[in-house]
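Peer 1: No letters, just coordinates:
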């Protein structure tokens, strides 16, 4: 054999060897199988942990928490940055345990991500994946298979028990109610993700056909032949060359543990089957009932021993009296929403003045840090002198805790102690919008920020009025109840006066509560708080944000006493833009300011039938529909005169920041 032929043979052998190595890398080197997670090569953050029994606990029994677990090493999903994504297959076994069983956290997702750092992601409905600014961005490069146990209308969820395929977003490309199809009949069988039942998921991507399949079944079953979800999607533009695989989960105010029992993954092949006999066991849900009385029988041998026991009991009672609280039998069913006074007392450092965030008509608000989770919260202390209606009110507080929207402040729960009710909310670091509008010490907000806040509050109100399972009438919409998060997004808060009723039913007459200037004139006559009275308050809010003035200002000149009347008069004279907040300067969008001023007048129209719904309001603000033709002549009668005619007297009119009701819902007006 010649030297040239020998060299050619060697080169050919080397090329074949390299090709085999590349094929091995693409066809099976990137694979792993965990039957339990003891000693697993995982990166954990948040509350995620591996239990002593080998369970992967993505979130534990902690409220307002999130957790992530990733395979520590990135996997190669492409041969080159611009190449085609490899086929891949994964399967995992999971279970969700809630306490109590009928109230659950937000769910869990399997994800493929370019990073393991989700420190800026939000929990609750965001599943620990995105935040307000990142959700929906194509730069996320995230594929997620969500197992969602909460219906969030803002993400167009189909129900509160579904599986979804998410690409860079929480609005699923494809979704289906959780369940599986029988092989013999093809009929669909529902599965409840929150049932505590152990289930298995299979995720398979065929890069040649560009088809992503998701299958779900109880652990005792083999993989069904028919897929639950099947979507045609080209992941080559979504996934990068190397990616991490793992899980993310989150809890809101409900106690849920999200467990993964086993996990298998393989690139360019079928993931190894999991042997259910090798998987760890899932703990049973603990009982939520508490013993109310501990009975201790001690033999008394002498009078000295009696004195010792009596002294000890007195000491303990005095010490516990500091943290004593009211707890009745009917409240046990609301377990997750009930905070202990001891925890809240410690969270707010004994409710010192240094932790005081503000004071309102119904109580003081303190900043706190929960000792169990380190979460920052706002704690509102409200006096209640009567037990009348308290059970119904607490039931509504628990219901309101299930509200989930990015423009609502999350109500986490409550505590009762002696003559106090304590309401616990998410903490908003930038405080209320009112301070930015009326406090000289705060910097003025530019128009773009104000307009974003307005649209956010409108979106939150639409959710309350139409998109949630019940109708929620807030009854106290005003700038001081719009709180700003760390990105200056507006969130409507303080649901202490909110009323709930079923869609299609008529709200009941109640005490008139709220703040003068935001109260619809018909309230004094009917006593019925409805969605349309909320719209009136929102209209007053729109004018306040655009003009930088309170709806009623007794210190102003007579023509400016009622903000709505002043704006109408300026509009009649052809100078409506002169009512804008002077701190805006010349940096504002003329069309948007004019839209907000006219929409504010329309929403706060004295005649209820003339006001739009919040769905129409959102369409106007988003530019999806033109504002109806309006003229100042249609609004050119005095709101001040009408309010007096309806029964709001001069004394009340002179106190624009006070609440009308002398007896609030928390003191028997429920």
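Peer 2: Arrived safely. Just so it is clear, the model here is predicted, and its values are computed rather than measured. Numbers count the residues shown, from 1 in each chain.
Peer 1: contacts and neighbour counts: CA atoms only from here.
Peer 2: Will do.
Peer 1: Not counting sequence-adjacent ones, nearest residue to residue 536?
Peer 2: Excluding the flanking residues, the one nearest residue 536 by CA to CA, 6 or more residues apart in numbering is residue 604, at 4.2 Å.
Peer 1: okay, now the one you found: neighbour count?
Peer 2: Neighbourhood size, residue 604 [other CA atoms under 10 Å]: 32.
Peer 1: repeat for the one 5 residues further on
Peer 2: Burial of residue 609, expressed as a neighbour count using other CA under 10 Å, amounts to 8.
Peer 1: Would you check how far apart it and residue 522 are?
Peer 2: As judged by CA to CA, to the nearest Å, residue 609 and residue 522 stand 11 Å apart.
Peer 1: now swap in residue 539 and tell me
Peer 2: Going from residue 539 to residue 522 by CA to CA gives 15 Å.
Peer 1: Who has more neighbours out of those two?
Peer 2: Higher neighbour count among residue 539 and residue 522: residue 539, with 28 against 18, using other CA under 10 Å.
Peer 1: this is the other structure I want to compare:
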């Protein structure tokens, strides 16, 4: 669920989008007719987001792409969101961020064309959407978390960008399970002044930083909170709002289980107990720090990435000693996830 509270802004002609020189830098422009051809008349939907619907497409050179089409192309705030996403993506170049290939602004039609991530979203894998593929093991989950943390760290320190909607459905996976952060439609460029910027309430329920929601202020620690929720999902396999018993937020659910000291009751049963306990404890401790009540108590993403790397090395060492079937180079273990079983429905 997405919450957007708009504020009135000074009028700006939509033609300004066409005149903006930034949109013509290093990007391919597509006409709406070309988009229809690329997507086979928008026949395969692979996702939905705050900006609009995402379709699978294929360029003339057979390169697969994800085409995000605005659901409200004539609305002013959607034009602004479109321009924000394009400008932000022009700034970012990192192996753990989804790349923008091109855009379309053809009369009332707005669209963004991204690289295609064939293994879909982390959310879908944790939810068991792909019935013929096995569950992610702990080593894979740690590597995915580490990749995503590096992408967020780059956004915060290299671009001064706050994502604002960090969640498992915005962490996409490549053919080798490499993870990339996606969806910058809600992102915000940070200011250089000392006071945090005010903002409209945006994000997804369960991931929104309670302090930012309460104070209507924003900083990079808001993303850290959301990422902490992602870490808890990776450990537990639960949704942000746990519904096995009473409806309770995952942070409170894990706090209660931690007090009992039984890690096996916390961990996702799909991992079948095949993990290094110390590695999991380290990540749980990190996740609880990320989801601390105040921003001042939370770590920076640089520390988060470093701690996840340490946990990953502990896990890989444990796996090598326990002779689990794995790839020693990638840290990916278990059977091969089936790409063919996912098809173009994987975003």
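Peer 2: Looks like it arrived, so ask away. What you see is a predicted model, and the numbers here were worked out from it, not measured in a lab.
Peer 1: about what we covered before: residue in the second structure paired with the residue nearest to residue 536 of the first structure?
Peer 2: Under the alignment by TM-score structural alignment, residue 604 of the first structure pairs with residue 291 in the second structure.
Peer 1: My read is that its match contacts residue 222, right?
Peer 2: No. Counting by CA atoms under 8 Å, residue 291 of the second structure sits too far from residue 222 to count as a contact (9.3 Å).
Peer 1: correct me, but residue 32 of the first structure touches residue 262?
Peer 2: No. The criterion here is CA under 8 Å, and residue 32 of the first structure misses it with residue 262 at 10.9 Å.
Peer 1: neighbour count winner among those two?
Peer 2: Each of residue 32 of the first structure and residue 262 has its neighbours counted (other CA under 10 Å); residue 262 has more, 24 against 16.
Peer 1: Could you grab the helix/strand/coil label for that one?
Peer 2: Following DSSP: H, G, I helix; E, B strand; the rest coil, residue 262 of the first structure is assigned to strand.
Peer 1: can you count the residues close to the residue lying closest to it once chain neighbours are set aside?
Peer 2: Spatial nearest neighbour of residue 262 of the first structure, excluding adjacent residues (CA to CA, 6+ apart): residue 35 at 4.6 Å. When neighbours are defined as other CA under 10 Å, residue 35 of the first structure has 23 of them.
Peer 1: quick one: residue 195 of the second structure is in a strand?
Peer 2: No. Membership of residue 195 of the second structure in a strand is not supported by three-state DSSP, which gives coil.
Peer 1: I'd assumed residue 170 was in contact with residue 183 of the second structure.
Peer 2: Yes. Using CA under 8 Å, residue 183 of the second structure is in contact with residue 170, at 6.3 Å.
Peer 1: how about the helices of the first structure, start to end?
Peer 2: According to DSSP state H, the first structure carries its helices in the segments 3-24, 303-321, 341-347, 390-400, 433-438, 447-462, 523-526, 531-547, 563-572, 590-603, 614-621, 639-645, 650-653.
Peer 1: Now tabulate these in a markdown table and tack on distance to residue 368 of the first structure.
Peer 2: Below are the helices of the first structure laid out as a markdown table (distance: least, CA to CA, whole Å):
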| stretch | distance to residue 368 of the first structure |
| --- | --- |
| helix 3-24 | 55 |
| helix 303-321 | 21 |
| helix 341-347 | 4 |
| helix 390-400 | 20 |
| helix 433-438 | 21 |
| helix 447-462 | 25 |
| helix 523-526 | 36 |
| helix 531-547 | 29 |
| helix 563-572 | 37 |
| helix 590-603 | 36 |
| helix 614-621 | 34 |
| helix 639-645 | 40 |
| helix 650-653 | 34 |
